[in-house]
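Everything below, folded, please.
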Amino acid sequence: MARKSLVGVVADELLDRIIDGEFPPGSTVPGEHELSARHEVSRMTVREAMKTLQAQQILSVERGRGTFVNPLNRWTSLEAVLRAASEGKNEAEASVQLIELRRMLETGACELAAGRISEADTESLFAYIAAMKAAHAINDVASFVEADLAFHDVILRASGNVFVSVLFEPLHRVLEKRRAETSAVPAIQEHAIGHHQNIAEALQSGDATRSRLAMDAHMQQTLDDLKNLVLPAK
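Prediction:
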């Protein structure tokens, strides 16, 4: 793996401080002199690092006032947003918004998959449900999450739309972390197994509307479980 440039290192460390909440939205970040002293680099390096974050709409410059942190919904870097979602302080909001995104994409993917899924893929879905049941029986959260993610991956691929899988690939790391948190609750595992069964049966029937509604019901249950069983415990 290639070493990051000094510009990249400074930009990453400043982004980490923003994500950690040291510089919340609307606050100013340190000036070039302070950052160059902190990182022991030239002011030109700091300037280029700041330009990198400005290009991603993470920072904005107001002439005569300073450089300010933009709210997350203005950031244009998917990688930076994912880092904020997986490492940031406002996990509750990020978790809810991630489910909202999944709902928009996965209900459509499931609808498409109903008319395109192969018999082999359908068999894989039921095999993953069996694996989820086995993991639930012994409260093996890691294995449960692995089977859960694999189940959804089959549907995304079966949709036949290449953009769906490409869009979901960067989300995988965040999804795995979030699933590990929610799936630690036995009741949530039970809910997920039931909904996965409904989704698999709907896809097996080839009914696009039924498949979309089954996935939508799963997303709603996931959101309800998050709000009622996970977030209050934090």
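
switch to C-alpha atoms for all contacts and neighbour counts from now on
OK.

which residue lies farthest from the center of the protein?
G64 (37.0 Å; CA atoms, centre = their mean).

what's the following helix or strand after the longest helix along the chain?
The longest helix of the chain (DSSP state H) is helix 91-114. Per DSSP states H and E, helix 91-114 leads on to helix 119-137 as the next helix or strand towards the C-terminus.

L6 and A49: what is the separation?
Using CA to CA, to the nearest Å, L6 is found at 8 Å from A49.

Check K227 too.
From K227 to A49 the distance is 38 Å (CA to CA).

more crowded one of the two?
A49 (23 against 15; other CA atoms under 10 Å).

who's in contact with that one?
By CA atoms under 8 Å, 6 or more residues apart in numbering, the residues touching A49 are V7, G8, V10, A11.

One more sequence to fold, the one below, so I can look at both together:
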Amino acid sequence: MRFPTMHERVVDELGRRIVGGVWEPRHPLPVEDLLAAEIGVSRGALREAVKALVAKGMLQVRPRTGTRVLPAELWNHLDRDVLRWKQAGDATALLRDTSELRRIVEPEAARLAAGRAGPEDVRALYDALAAMEAAAAEPARSGYVEADIAFHRALLDAGGNRLLGSLGRAIDIALEHSFLISTQTPGAVEASLPGHRAVVEAVAAGDPAAAAAAVLTIIEAAEKEIAQSPALHRDAP
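Next up, the predicted model:
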């Protein structure tokens, strides 16, 4: 992966090492001079990268004890970089976490949307569904995953709860990873469209129970598609 700035490259290098378990939690990072030389950057660039990872909850800097890796339970797991590093390191765990989060959040978000969505919210859902249908009709299906993400983001926005809307934007990378895996199962794309249409129609009709049930059906189908996806078994022996 190429990065536009040196700072982003160093943050990525350190973040991948932390998520990959190169340094144990509570243990100090290597001496600053040695680590900077190993990565090929200045001490100043290394320090700025460390500050970024402190903000993500991954590192702690204290006088006399140096810079230490914090346990994973203290990390900001909704941070886009952390999600990306987890995807590269333990994709299966990220898929499980994403599915569990969707089960907890999306059905209730659909209930809220069915009770609160205005005309613009419903239009955003219909537009995302139309984009999904158009992409599904193309041989390459380019843009399908992006349209699917836009649909679920619009659903979280439609409930009028700003925290849910922010959550939807925060987990874009996790959703993208999940959808890229699930849509590689034969027939998954075609099978998903009626369920998404059922969500929109339930929201437009103001039927919270139907909206929640339709979303849960989508999530359950995605779990089965992920389990069967060639993308997960391609490298299996």
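
Kindly indicate whether F68 of structure 1 is helix, strand or coil.
Applying DSSP: H, G, I helix; E, B strand; the rest coil to F68 of structure 1 yields a three-state assignment of strand.

P139 of structure 2 now?
coil.

which residues does it contact?
Listed by CA under 8 Å, 6+ apart, P139 of structure 2 has no contact partners.

count of neighbours near A205 of structure 2?
Neighbours of A205 of structure 2 using other CA under 10 Å come to 14.

same question but for V10 of structure 2, I mixed them up
22.

other SSEs contacting whichever strand or helix holds it?
Using DSSP H and E, V10 of structure 2 maps to helix 6-19. If contacts are counted by 3 or more CA pairs under 8 Å, 6 or more residues apart in numbering; DSSP states H and E, helix 6-19 of structure 2 sits against helix 43-55, helix 80-89.

Distance to D127 of structure 2 added to these, as JSON lines?
Putting the helices and strands packed on helix 6-19 of structure 2 into JSON lines (distance: least, CA to CA, whole Å) gives the following:
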{"stretch": "helix 43-55", "distance to D127 of structure 2": "37"}
{"stretch": "helix 80-89", "distance to D127 of structure 2": "26"}
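
out of those, nearest to A211 of structure 2?
A211 of structure 2 lies closest to helix 80-89 among these, at 28.3 Å (CA to CA).

The closest one: how far from the chain's middle?
In terms of CA atoms, centre = their mean, to the nearest Å, the centre of helix 80-89 of structure 2 is set 9 Å apart from its chain centre.

Next, the buried residues of it.
R80, D81, V82, L83, R84, W85, K86, Q87, G89 (16 or more other CA atoms under 10 Å).

wouldn't the last one be in contact with G20 here?
Yes. Judged on CA atoms under 8 Å, G89 of structure 2 makes contact with G20 at a distance of 6.1 Å.

Can you give me the distance of A217 of structure 1 to A134 of structure 1?
Taken as CA to CA, the span from A217 of structure 1 to A134 of structure 1 is 23 Å.

Of those two, which one has the most company?
A217 (17 against 14).

name the element the more buried one belongs to?
A217 of structure 1 is part of helix 208-225 when elements are defined by DSSP H and E.

what do you get for R169 of structure 2?
Residue-wise, R169 of structure 2 maps onto helix 162-170 under DSSP H and E.
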